[in-house]
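>>> below is the sequence, then the predicted model.
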Amino acid sequence: MTVHDTSGSPGRLATFFATDDDWEREGSITLGDWLVGAIVLVASLATLELIRGVGTLDSSDAPTWVEWLAVVSGAALLVFRRRFPLTVALLAGAHMFVAGVWLPMVMGLLPMQIIYFVAFFAGAAWARRRRDMVVVMGLITLFMFAWIAWQYAVGSGLDEIRESTADTEGSSLIGPVSAYVLLTTVVNLLYFAGAIVGGQVAWRGARQKAELAEQAATIAAQSGQLQRRAVIDERLRIARELHDVVAHHVAVVGVQAAAGRKLLERGRPGDIEGAAEALGNVEASAREGVTQMRSLLGTLRDPAGDAEAGAEGVRRPEPRLEDLPALLDGARESGLWVDYQAVGPVEDLPVPLAHSVYRIVQEALANVRRHSTADRAQVVLRVDRATAAPYAEVEITDNGRPRHGTSGSGLGLLGVRERAAIRKAEVDIGPRAVQGFRVRVRFPIETEVPA
């Protein structure tokens, strides 16, 4: 069985000319096109008159206005070369043929040769469909070489060459007539091939530039999406922070206010001091809640700020493990007995991870005070870096039962799950088999990501 190679010369030519590419290069008539046409027109007419002045056109029988008309019509083609590239290329080929037959001296002018070259170049560079370009430019090239061959085979071309080279000795390898024919063929081949290949190279450059512009637009769009996503993520983060702060401190305020009210209602000796202490705890918790909310809102007003905050409301650092004892003391002051145990090198936890641990403990204890009958809770923080998969685990358990009529919105535990998902952590939230409720989150330390 014979296997045919499809990567031969036709395939490579089709690839080079991009015949299967549907991209269309849009062109329009601009002021620059009119300027090009005007400059070429002036240069062509000036060259024509200079040649006439030295007597080169004495053998031409055509009226002057016809020669001028040929030059003007040729220069006018360049104005429309980008808007109608293949039409201009066909008209330039026809103009070249007509002028070559009836006005050969005009057709041979250097400005006119430049006009034809630019027209053919534009046909290859600006054609909308590459298949049409290949067909049209191929037909123009074949027609021009057929015309040259006809002049040599049937016309008076060879006779004129013999007359002009009659006194020439020529080369011992090739005669003057053959040399003239070969030279003319090579020059025309380079002329048309240069225009077509150069135009195709220009088209490919424009195609690549358009692809880069499209990629840049795609990158800009994706960048905008990422920025919007970052804004949404930041809003969710701040919403979680606000929920944790408000839930914790409002729970403390509620418990302490209820305790103070009961003490005042009993009116026993010593209850006034207890009520005053409860109200003091309410005040302290309210102040701390307001301070933390100001800190969070400061991130919206001045994201670049990193100054520590006081009562003035300036930003301060986010809570860390060093702040955990104060959090537990606040829970104890509200009547909940809390036991804390740290296992392993907890002091080496990265700050963002420590912040997540703090917020999870804060949310879990707030839920215990609001939704449980528990009077005891245990917080255990374990850090193990010796295993194959180092981890940091925080577990909060209590000994209570759900309190009726205190169902929440579920946003607190949702925030815990979101914090865990961001850091690819394992989450175990739910009732314990024996008694109470458990919140356990295990963070893989090696996949630590920025907060």
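Done, it's in.
>>> switch to C-alpha atoms for all contacts and neighbour counts from now on
Noted.
>>> now residue 363: closest residue in space that isn't a chain neighbour?
Nearest residue to residue 363 in three dimensions, chain neighbours excluded: residue 244, at 5.6 Å (Cα to Cα, 6 or more residues apart in numbering).
>>> doesn't that neighbour belong to a strand?
No - judged by DSSP: H, G, I helix; E, B strand; the rest coil, residue 244 forms no part of a strand; its state is helix.
>>> wait, doesn't it sit right on residue 412?
Yes - using Cα atoms under 8 Å, residue 244 is in contact with residue 412, at 6.9 Å.
>>> out of those two, which sits in the more crowded spot?
Neighbour count, other Cα atoms under 10 Å: between residue 244 and residue 412, residue 244 has more, with 24 against 21.
>>> second one coming, line it up with the first:
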Amino acid sequence: MMQLTAPVQAQAGSHSGARVESETRAWLRRRPAGVLPDALFAIAIAVFAQINLVFQLDNSTPYGPMPAVAASTLVATAVLALRRVTPLATAVIVAVAIAGPMLVTPLTVTLWGDMLPILVATYSVARHSERARAVIGVAAIVTAVVVVFLRNPESGTVGNLPFVGVPVAVCLVAGRVLRARARSQSDDRARAQQLEAEREEAIGAALAEERARIARELHDIVAHCVSVMVVQAGAAEDLLDRDPQQARAPLQSIQDTGRQAVGELRRMLGLLRGERARLALKPQPGTADLADLVDHMAEIGLPVELTVEGSARPLPPGVDLTVYRIVQEALTNALKHAAPTTAHVVLHYDDQSVRVSVRDTGPTGGSGGAGANRVGHGLIGMHERVGLYGGTLETAAAPGAGFTVTARLPLQAAQR
């Protein structure tokens, strides 16, 4: 009783031939209509084989009992319907159906009932089986051919063997070549799918990194602008009762800062929406904009002194933006947590790195004072920015007064 085995999914490192066979069977199981052409092919061969026997019976007396010849050709041709589902079993059944009765009595050999099933079975087992199973199937076919030549008087001498051996060899080679080609195409598709999956994964990682960067940008922008507006609103409230005319200046600063925040947010959201081509976006701020930042902080109540040491030179864009954001965040923290105070920014260049230090003179208040309050998302964001470029960040609260933020960014790591 012939048993159909379920396809087994190929695992990594398994034999590639077994994988192709599993894929073939899985395809046939998913598409049962794929067996229909083989079934129609087998029926056509079986019909022609029986018709050929009838004509042969009219013209000459066949060897062996006619029912045995008819049964042998019927089995050998009908089993070809399963040539792609179970190619090894098909080859063995064809060999047994043709050579088995020959061991008992010589039977007539026909083109449609014997030779054609042998060629089809040889090609099928070579094309749709792994190497070991193909060898077994072809060995069964060759054994059947030898038995036919030894037992059937019509086969003649051994000199007729090439007329059978050459077509069998051609079918065998054709089957193996087409199988190797299909296996190569399958491997190419697998590699293409793997490369596509790796590309999608890389794109996803890049998108996640970009979203994180934009989130840090939004935090810096919003935190700075909101802190400035809160301080200016408090100053305006103090001046409203004493000198309403002077209250206009902080209120105007609130408006300007609010417009700046809205513009920055619109620009960042435009990047998120992919609107870079439609928006006339100004470049990201950098060390060249520190003087404007210092002037702006002085206008809103935080006197800042900027000192540049070493030979100033263009920095990589990411490092340039990181330096600006660190200074902006440190000054915002000083304005928010240490006012009234002053601040000193030192930007130092050397051959290997750029170092920026921001120190304010405001009260720290010990572990529970303003210095402790500064440890929040701002400092965490600074650590992430500096770590992205292989730099270091140090923060320290001086006893009694003062808080210092120092970042060092190596230039070689940023240029990789």
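In hand now; what should we look at? Everything numeric in this text was worked out from a predicted model, so none of it was measured.
>>> quick revisit: return the residue of structure 2 aligned against the residue nearest to residue 363 of structure 1.
Residue correspondence to structure 2 (TM-score structural alignment): residue 244 of structure 1 is matched to residue 220.
>>> ok, now how distant is that match from residue 324 of structure 2?
According to Cα to Cα, to the nearest Å, residue 220 of structure 2 and residue 324 of structure 2 sit 10 Å apart.
>>> pretty sure residue 440 of structure 1 sits against residue 428.
Yes - here residue 440 of structure 1 lies in contact with residue 428, judged by Cα under 8 Å, at a distance of 5.0 Å.
>>> more neighbours, the two?
More crowded of residue 440 of structure 1 and residue 428, by other Cα under 10 Å: residue 440, with 21 against 12.
>>> which ones are touching the more buried one?
393-396, 427-429 (Cα atoms under 8 Å, 6 or more residues apart in numbering).
>>> which of these still touch in structure 2?
Retained in structure 2 (both residues aligned by TM-score structural alignment, their matches' Cα atoms under 8 Å) from these: 393-396, 427-429.
>>> for the closest residue to residue 85 of structure 2 other than its chain neighbours, what is the enclosing helix or strand?
Closest residue to residue 85 of structure 2 apart from its sequence neighbours, by Cα to Cα, 6+ apart: residue 25 at 6.2 Å. Per DSSP states H and E, residue 25 of structure 2 falls inside helix 16-30.
>>> who touches both of residue 244 and residue 412 of structure 1?
Common contact partners of residue 244 of structure 1 and residue 412 (Cα under 8 Å, 6+ apart): residue 363.
>>> and the strands in the stretch 301-450 of structure 1, which stretches?
337-343, 376-384, 391-398, 426-431, 437-444 (DSSP state E, counting those that start in this stretch).
>>> check which residues of stretch 241-257 of structure 1 are buried.
Under the neighbour-count criterion of 16 or more other Cα atoms under 10 Å, stretch 241-257 of structure 1 has 241-253, 255-257 buried.
>>> how far apart are that stretch and its match in structure 2?
Taking mean Cα distance after the TM-score superposition for structure 1, the mean distance separating stretch 241-257 of structure 1 from the aligned residues in structure 2 is 1.2 Å.
>>> so the equivalent of residue 387 of structure 2 over in structure 1 versus residue 47 of structure 1, what's the distance?
Superposed on structure 1 with TM-score structural alignment, residue 387 of structure 2 falls opposite residue 421. Separation of residue 421 of structure 1 from residue 47 of structure 1 (Cα to Cα) stands at 79 Å.
>>> of these two, who's got more company?
residue 47 (17 against 13).
>>> what sits up against the helix or strand in which that one is found?
Mapping residue 47 of structure 1 onto the secondary structure by DSSP H and E places it in helix 31-53. By Cα under 8 Å, 6+ apart, the residues outside helix 31-53 of structure 1 that reach it are 57-58, 68, 71-72, 75-80, 106, 109-112, 115.
>>> report the buried members of these.
Applying 16+ other Cα under 10 Å to the contacts of helix 31-53 of structure 1 flags 57, 68, 71-72, 75-80, 106, 109, 111-112, 115 as buried.
>>> so residue 91 of structure 2 touches residue 139, yeah?
No - with contact defined as Cα under 8 Å, residue 91 of structure 2 does not reach residue 139; the gap is 9.4 Å.
>>> so the two - more neighbours on which side?
Each of residue 91 of structure 2 and residue 139 has its neighbours counted (other Cα under 10 Å); residue 91 has more, 32 against 16.
>>> distance check, the counterpart of that one in structure 1 against residue 361 of structure 1.
Superposed on structure 1 with TM-score structural alignment, residue 91 of structure 2 falls opposite residue 89. According to Cα to Cα, residue 89 of structure 1 and residue 361 of structure 1 sit 79 Å apart.
>>> residue 113 of structure 1 now?
Residue 113 of structure 1 sits 85 Å away from residue 361 of structure 1, going by Cα to Cα.
>>> more neighbours: which of the two?
The neighbour count for residue 113 of structure 1 versus residue 361, taken as other Cα under 10 Å, is higher for residue 361 (24 against 17).
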